[in-house]
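Asker: Have a look; sequence and predicted model below, questions after that.
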Amino acid sequence: AARAGFDLALHDLIGKDLGKPLYALLGLDPTATPVTSFTIGIADPETTLQKLAQVRDHPILKVKLGAGSASEQIETIAEIRRRYRGTVRIDANEGWDAESAIAILRELERYEIELCEQPIAAGSPEQLRAVSESVAIPIVADEDALTASDLPALRGCVAGVNVKLAKAGGIRGALAMIRTARAMGMRVMIGCMVESAIAATAAAHLSPLADWADIDGPFLIADDPFDGVRYAGGKLVLPDAPGLGVREAAPA
């Protein structure tokens, strides 16, 4: 995280020195940003549905699974689908073993799930391959894909990887991951941790390179002291100020 912070500060300084926003330094189209998902954290079915009522206007939801019985997790998604017609992604957060992952994901195929992140514990690429080959829902590696050097072991095992600046060591590391993933035929998600607008905005500048975005960190932080990336119907709107384009938030 410290390395990533230094990298972001350096790119911000270079952009300000040259009078260009980060996306322009990278030669990217600021209008080519994807729609981000909004995360519903791990909870019991009743709490999950209460949260759904608060965020159902978002066009893409990511639902955290991996806790509770298999039947409870399947029923949670079934209940969400009865109430929500947007895009649904799931993230098991390493919560299943391979056998359980296959069984649960096969049951969830009927609910039009766009993708599943990290269904099993990191460190077993061949088990990830077995899951991927046994289900129709695309599998995306997260904890298994920290830096570009992790990706060769995942080739053919997953449909895509989640690139996070905090994991990759910043902009340079994330770009290396994206290039490597593309060379290996993998799709790319740009994600973030529960982070302030600084890190989320930096990630958003790379989002034109991605197939999917999961940059909802600022939604999950109360009283964020910074403003940066904005959202228009879930689509990421990049700031056009030099560097990262982050500024101090106006007083509430």
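Answerer: Structure's in. What do you need? Note that the structure is a prediction, hence the values are computed from the model and not measured.

Asker: From now on I want contacts and neighbour counts done on CA atoms only, so please keep to that.
Answerer: Will do.

Asker: residue ranges for the strands of this structure, please.
Answerer: Under the criterion DSSP state E, the chain contains strands at 38-40, 60-64, 87-91, 113-117, 139-141, 160-164, 187-191, 212-214, 226-227, 230-232, 235-237, 247-248.

Asker: Can you tell me which helices and strands the first one packs against?
Answerer: The reference is to strand 38-40. helix 45-55, strand 60-64 (3 or more CA pairs under 8 Å, 6 or more residues apart in numbering; DSSP states H and E).

Asker: ok, now with 7 Å
Answerer: Counting contacts by 3 or more CA pairs under 7 Å, 6 or more residues apart in numbering; DSSP states H and E, strand 38-40 packs against strand 60-64.

Asker: residues in contact with the strand it packs on?
Answerer: 36-42, 86-92 (CA atoms under 7 Å, 6 or more residues apart in numbering).

Asker: what angle sits between it and strand 87-91?
Answerer: 30 degrees (axes from the mean of the first three to the mean of the last three CA atoms, to 10 degrees).

Asker: Strand 60-64 relative to helix 45-55, how many degrees between them?
Answerer: Going by the same axes, to 10 degrees, strand 60-64 makes 160 degrees with helix 45-55.

Asker: Next up, a structure to set beside the first:
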Amino acid sequence: MTSSKLVTLAARIERFPIAGSFTISRGAKTEAVTVVAEVNRGGLTGRGECVPYPRYGETPEATLAAIQAMQEAVAGGLTRETLQAAMPSGAARNALDCALMDLEAKAAGLRAWNLLGRPAPEERTTAYTISLATPEAMAAATTKAAHRPLLKIKLGGDGDPERIAAVRKAAPEAELIVDANEAWTEADLEANLAACAASGVTLVEQPLPAGRDEALARIKRPLAVCADESVHDRSSLAPLRERYDAVNIKLDKTGGLTEALAMADAARALGFEIMIGCMVASSLSMAPAMLVTPQARFVDLDGPLLLARDRDHGLRYDGSLVYPPDVSLWG
């Protein structure tokens, strides 16, 4: 193998402070911890970023080790296609999958969407997240963001009808979507859904815990319900058809853009609406997800807006409009 064809892999943990704090039903955090993979070949570098998710037993250190363990495979010619079987879905595979795609596009001199034969992403309105807090605190935060056309409201169980009513009063014109992060129970499900419907909420995300969401198939849902923690990749779609109307596709769950695009195709074929979502992370995590936006009814790629600082060459945000990545960032 000549030096021009040597392929090397590097990975590292990076930290980005959050502006204030980010709170959901499972807790709060003040920084986004990401893991970046870089694949180098012939003077070109492909990059991908992931966010290890404790909900699935992932840690930054274990994710970093899992990526580093692929060095020999990468040097031996690992491709995105062979990667899908070489690593399980999850954050580590996501970073490496996106890095390989970035490198592949650079080597071909094409944008990633052209290389894949996918529609070119355009600017889209992204949701902006209001963290979980008291109704009064959430109303105050919402007032500051009431000019944004789409707000995503984090709920957490007891007191949620009061929270969503307070938010709606503070933002009478915004479209509202709600994310309960598995915090509701079968006992309060219908009352909470009714409260959301009364406030004109468009969609409720993951109201019940994954694996304990059968009640969604037994009730008349007054508004669309979206699976998040209950759905990961294509294999998890079919059993959810009676319980959910939409699915939240996140690259950290699917294990990369390759599976995310295939999952979006499969979800639409099954009649699901699509949300493309994210973890709190830098623009390097959001950039590959932009390729899913042409198929998405809801775009939730506000991670960089929640940071105190983004990385260099980050995505362009104009209010709630997010634009496709420049080649200096990814793809």
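Answerer: Alright, I've got the coordinates. Quantities reported herein were computed from a predicted structural model and do not represent experimental measurements.

Asker: Now the TM-score, please.
Answerer: Once superposed, chain against chain, the TM-score is 0.88 (TM-score structural alignment, normalised by the length of the first structure); 240 aligned residues with a CA RMSD of 1.8 Å.

Asker: of all the strands of the first structure, which gets the most neighbours per residue?
Answerer: strand 160-164 (a mean of 29; mean count of other CA atoms under 10 Å).

Asker: all helices for the stretch 151-300 of the second structure, in order.
Answerer: Ranges of helices in the stretch 151-300 of the second structure, per DSSP state H, counting those that start in this stretch, are 160-170, 189-198, 251-254, 257-269, 283-289.

Asker: quick one: contacts for the equivalent of residue 97 of the second structure over in the first structure?
Answerer: Using TM-score structural alignment, the partner of residue 97 of the second structure in the first structure is residue 7. Going by CA under 7 Å, 6+ apart, residue 7 of the first structure touches 170, 171.

Asker: about what we covered before: output the helices of the stretch 151-300 of the second structure in TSV; the columns should cover mean neighbour count.
Answerer: Shown next, in TSV, are the helices of the stretch 151-300 of the second structure (neighbours: other CA atoms under 10 Å):
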stretch	mean neighbour count
helix 160-170	21
helix 189-198	18
helix 251-254	28
helix 257-269	20
helix 283-289	27
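
Asker: which stretch among those comes nearest residue 105 of the second structure?
Answerer: Comparison of the helices of the stretch 151-300 of the second structure against residue 105 of the second structure by CA to CA identifies helix 283-289 as nearest, at 11.9 Å.

Asker: From the contact counts, what lies against the closest one?
Answerer: By 3+ CA pairs under 7 Å, 6+ apart, helix 283-289 of the second structure packs against strand 44-50.

Asker: in the first structure, what residues pair with the strand it packs on?
Answerer: Under TM-score structural alignment, strand 44-50 of the second structure corresponds to no residues of the first structure.

Asker: How far away from the center of its chain is that strand?
Answerer: 17 Å (CA atoms, centre = their mean, to the nearest Å).

Asker: Show me what the next helix or strand after that strand is packed up against.
Answerer: The helix or strand immediately downstream of strand 44-50 of the second structure is helix 60-68, counting by DSSP states H and E. When contacts are defined as 3+ CA pairs under 7 Å, 6+ apart, helix 60-68 of the second structure sits against strand 7-24, helix 91-108.

Asker: residues of the last one that come out buried?
Answerer: The one in question is helix 91-108 of the second structure. Judged by neighbour count (16 or more other CA atoms under 10 Å), helix 91-108 of the second structure contains these buried residues: 91-106.

Asker: And those residues, which is closest to residue 186 of the second structure?
Answerer: Using CA to CA, the buried residues of helix 91-108 of the second structure come closest to residue 186 of the second structure at residue 91, 30.5 Å.

Asker: Tell me the spatial nearest neighbour of that closest one, not counting adjacent residues.
Answerer: residue 252 (4.5 Å; CA to CA, 6 or more residues apart in numbering).

Asker: Thought residue 96 was touching that neighbour, still the case?
Answerer: No: under the criterion of CA atoms under 7 Å, residue 252 of the second structure makes no contact with residue 96, lying 11.0 Å away.

Asker: Now for the two: what residues contact both?
Answerer: By CA under 7 Å, 6+ apart, no residue touches both residue 252 of the second structure and residue 96.

Asker: residues near residue 243 of the second structure, how many?
Answerer: Residue 243 of the second structure has 18 neighbours, counted by other CA atoms under 10 Å.

Asker: Please look at it and residue 218 and confirm they touch.
Answerer: No: judged on CA under 7 Å, residue 243 of the second structure makes no contact with residue 218 at a distance of 8.2 Å.

Asker: what's the matching range in the first structure for stretch 180-192 of the second structure?
Answerer: By TM-score structural alignment, stretch 180-192 of the second structure lines up with residues 92-104 in the first structure.

Asker: hmm, back to that, need the counterpart of the residue nearest to residue 91 of the second structure in the first structure.
Answerer: So residue 252 of the second structure corresponds to residue 166, using TM-score structural alignment.

Asker: Equivalent analysis for residue 108 of the second structure, please.
Answerer: So residue 108 of the second structure corresponds to residue 18, using TM-score structural alignment.

Asker: got a list of what that match touches?
Answerer: Taking CA under 7 Å, 6+ apart, one finds nothing in contact with residue 18 of the first structure.

Asker: Distance check, it against residue 25 of the first structure.
Answerer: Counting by CA to CA, to the nearest Å, the separation of residue 18 of the first structure from residue 25 of the first structure is 9 Å.

Asker: on that earlier part again, list the contacts of the match of stretch 180-192 of the second structure.
Answerer: Contacts of stretch 92-104 of the first structure (CA under 7 Å, 6+ apart): 64-67, 70, 74, 117-122, 127, 131, 134-135.

Asker: again, only using 8 Å
Answerer: Residues from elsewhere that reach stretch 92-104 of the first structure, judged by CA atoms under 8 Å, 6 or more residues apart in numbering: 64-67, 70, 74, 116-122, 127-128, 130-131, 134-135.

Asker: Who are the contact partners of the equivalent of residue 262 of the second structure over in the first structure?
Answerer: Residue correspondence to the first structure (TM-score structural alignment): residue 262 of the second structure is matched to residue 176. For residue 176 of the first structure, the contact set (CA under 8 Å, 6+ apart) comprises residue 148.
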